[in-house]
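Trainee: What follows is a predicted structure for the sequence shown.
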Amino acid sequence: MIIPELDHPTLHLAMAQFDLAAEAMNLDPRFRERLKTPQRSLMVALPIRMDNGNVKMFMGYRVQHDSARGPSKGGVRYHPDVNLGEVAALAMWMTWKTALAGLPYGGAKGGISVDPNQLSQSELERLTRRYVAEIFPLMGPDKDIPATDIGTNQQIMAWMMDTYSQQVGFSVPGSVTGKPLSIGGSLGREEATGRGVVDVTLEALHYKGIKIHDTTAVIQGFGNVGSHTARILHEAGARVIGVSDVTGGLYNQAGLNIDDIFQQHKFGIPIAEMKVGDHLTNEELLTLDCTVLIPAALSEQITVKNASHLRCQILTEAANGPTTLEADEILHDRNVFIIPDILANSGGVIVSYFEWVQDVQRFFWNEGDIRQRLQEIITSAFHRSLLFSREKKTTMRLAALMSGIDQVAQAHAVRGLYP
């Protein structure tokens, strides 16, 4: 088997963003190489007995980028394209994200190179439990706390929590987040990332002087993040005119029936098969004329090839790394207001933090408290980044990155170097 390498475009993007921010903030050279290098990287071979009796090999990964500010935190992704380079990039972004939000965490990420839709439920369970058994030495509520990501859900988190608990001999709800409520999950966790995306988008609209009822929105991706973003934005009064999933997109200038689309998608009907608007491709969707464009799918969707064709005033990055550096420059020159990913999609890790706190304290909050605390933290991070960007005359992306990186560098400075 060929071992995946770190040479991955998403990691190149994360490194390049860091270099730009480090140069702009004149970061102490002592910290530059340290903060670009993951603290720990683990690759695990996962031989799984399939339902037909054959044994199939999968590759799993867990990267802990930094733990200077606390235990590392990050999702586990099940996707065919997962490899070590992508996971390392996502772990780095998670470090800046948690620091920007003021959470006492470092960044981590994990994943398995697999298409979960091609596995039976029993095969998926065996794969999940074997993965946790292999990364067990790195896991723990005070060491590294996995969560949901693309291709994983509450049930997978329940298997992870159970497997970890079996290893230690007692129930440890705080070992993972994104669990079902019955075993220590938190109210509001499923919609948290989407709700956070809407919170910062509303702040950006207010900053730009645009009323919500005059707002049109286009959302690429209709998974957990995109679907809840569309629903909550629609409920807030925006007109959602375009949505898409991997099969294609739907468009209606008068506004789509988001409730209908949400329910159909919940029952497994792909957007390309729905009859509630005009069909178009994901590429066409990105260039629709709208107030707010929200990429909520995979990385590097907005590139030098299509950036000049975007027709939005605000770009809210619900996905991780959806915009390349070259596209960033084009959009900046065109005065597109970008809410960067480490800010825009931090609602998930913020409510994951709430879940972890509730598990550790054995005291659970109501949903109203969770929504209020999420809004307070993420809008505060938005305004700090906005103020910083205006004072330093830089972009929102660089402002957010510099703020997060500075927090981590300060932690390393005061802790010193051991031994």
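Mentor: The structure has been received and is ready for your questions.
Trainee: drop to CA atoms for contacts and neighbour counts, all remaining ones
Mentor: Will do.
Trainee: Hmm, Q154 is touching S182, no?
Mentor: No: between Q154 and S182 there is no contact under CA atoms under 8 Å: 10.8 Å.
Trainee: more crowded one of those two?
Mentor: Neighbours were counted for Q154 and for S182 using other CA atoms under 10 Å; Q154 has more, 18 against 8.
Trainee: ok, that one - contacts?
Mentor: Shown in contact with Q154 (CA atoms under 8 Å, 6 or more residues apart in numbering): 148, 178-180.
Trainee: What separation do you get for P173 and A45?
Mentor: Separation of P173 from A45 (CA to CA, to the nearest Å): 26 Å.
Trainee: higher neighbour count, those two?
Mentor: Just comparing P173 and A45: by other CA under 10 Å the higher neighbour count belongs to P173, 23 against 14.
Trainee: structure B:
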Amino acid sequence: MSTDVFSDALNRVKQIGESADVSPEIIEGLMHPKATMTASLPVRMDDGSTKHFTGYRCQYNNVLGPTKGGIRYHPDVSLEEVQALALWMTIKCAVVGLPYGGGKGGVIVDPKHLSPMELERLSRSYVRAMADFIGPQTDIPAPDVYTNARIMGWMADEYEAIKRVKAPGVITGKPVRLGGSLGRDDATGRGAYLCVLELAKKKGLNPAETTVAVQGFGNGGYHAVRLLQDAGYKVVAISDSQGGIYSDNGFDVNSIYQEKQRSRRVRAVYCEHSVCELVDHKSISNEELLELDVDILIPAALEGVITAKNAANIKAKYIVEVANGPIESDADPIIDEKGIVVIPDVLANAGGVTVSYFEWAQNRAGYAWTLEEVHQRLEHIMQKSFADVWELTESENRSMRDAAYTVAMRRIGQGIEAHGTRDYFNS
């Protein structure tokens, strides 16, 4: 990940905004986060000592609605990363037409080194620090890297205890019995999968002849390739933070996922019921996976894995960004020159925030939807959003990333113009 990830994100907004004929006033507004909070989070450890962790929450832009975005627990979390993620979330919500602005949060911690009770204390400490900064009509957190439904349940419970109200809409991604939505668990991967289906229609892809590699086998990456395999696509490479595996013959995604839950490792296995056997494969690094000669590459890990240094080595015909910001801005021209079609993160991974929006809407209405309703509504939004971006890509001869950002900035611009801009007041 680039140490200057926020500057890189701003640079991309500025470059695309200027080429898209977006008002300088709108671009300037997107250069500055609305508000950011930094807090020291005291946590009583199991041995009786107290440790302090640093937590962040950024509300980037709320022109189109309350801010929305996940909370990640990771040792590499930084203020700059949180601000970049909040900016991307601002763009993402506008691309898919949600009534949200962008936000993001994070804690500098390796959650693997915490006991379950320490993890709960940390999560509640975060909410105590942020209780006056978040809220169901101001800023709505959700899960992200190394956070999950249980953690969101702890956070929602702590907020309600502090405020002395029932407020299920304050946080999304909760357990279903605590107001969570059906379909949230695979929403990010499903959104990416739906984008691939739309791309296949445009490019005439035959699933049986289309190879897929995924870097990152967490929630988003796993569900994306699981659904693609179910649709007939051939998944030939999978990796996690420890390394990867490759086979021309492809893998059974569910077998590998089942083994990872058991051993915490990505291993080339085929499982039938509880019996697993090793299959022929080649061990590869994450870097090697990115450069495989496959049809579809899915970077689903962290930011900045494709840079100007390795972009020329990318051989995939299509890249689907399930991770946030996996391609740095200085790699964009190289990728475009090679003719690689990129479905950008602000579209490809928008399924997660879309179903989070569904959860928030259900919480506010006090009425739960069926899984079928969630899937149908998600499919409708992803198909329409893909069509909006693709139409601009074709009509203005832009990359899909440029088109997605242009769609978003013009929608944000319409919100700003409704209040009046320099042109209005000087007319």
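Mentor: It's in. Since this is a predicted model, take the numbers as computed values, not measurements.
Trainee: Please enumerate the shared neighbours of Q154 and S182 of the first structure.
Mentor: By CA under 8 Å, 6+ apart, no residue touches both Q154 of the first structure and S182.
Trainee: And L194 of the second structure, what's its match in the first structure?
Mentor: Superposed on the first structure with TM-score structural alignment, L194 of the second structure falls opposite D199.
Trainee: For that match, pull up the helix or strand it's in.
Mentor: Assigned by DSSP states H and E, D199 of the first structure falls within helix 192-208.
Trainee: So E326 of the first structure, which state does it fall into?
Mentor: Three-state call for E326 of the first structure (DSSP: H, G, I helix; E, B strand; the rest coil): helix.
Trainee: rewinding a little: okay, buried residues for the helix holding D199 of the first structure please.
Mentor: Residues of helix 192-208 of the first structure classed as buried by neighbour count (16 or more other CA atoms under 10 Å): 192-202, 204-205.
Trainee: closest to V82 of the first structure among the contacts of Q154 of the first structure?
Mentor: Checking the contacts of Q154 of the first structure against V82 of the first structure with CA to CA, the nearest one is T148 at 14.6 Å.
Trainee: Helix, strand or coil: sort out the closest residue in space to Y193 of the second structure that isn't next to it in sequence for me.
Mentor: Among residues not flanking Y193 of the second structure along the chain, A224 sits closest, at 5.3 Å (CA to CA, 6 or more residues apart in numbering). Following three-state DSSP, the label given to A224 of the second structure is helix.
Trainee: what residue of the first structure takes the place of A224 of the second structure?
Mentor: With TM-score structural alignment as the criterion, A224 of the second structure matches T229.
Trainee: My read is that I140 of the second structure contacts T172, right?
Mentor: Yes: with contact defined as CA under 8 Å, I140 of the second structure counts as touching T172 (7.1 Å).
Trainee: who has more neighbours, these two?
Mentor: Comparing I140 of the second structure with T172 by other CA under 10 Å, the one with more neighbours is T172, at 31 against 26.
Trainee: now the more buried one: how far from W154 of the second structure?
Mentor: Counting by CA to CA, the gap from T172 of the second structure to W154 of the second structure is 12 Å.
Trainee: Return the residues in contact with whatever residue of the second structure lines up with D406 of the first structure.
Mentor: Aligned by TM-score structural alignment, D406 of the first structure pairs with R410 of the second structure. Residues near R410 of the second structure by CA under 8 Å, 6+ apart: V22.
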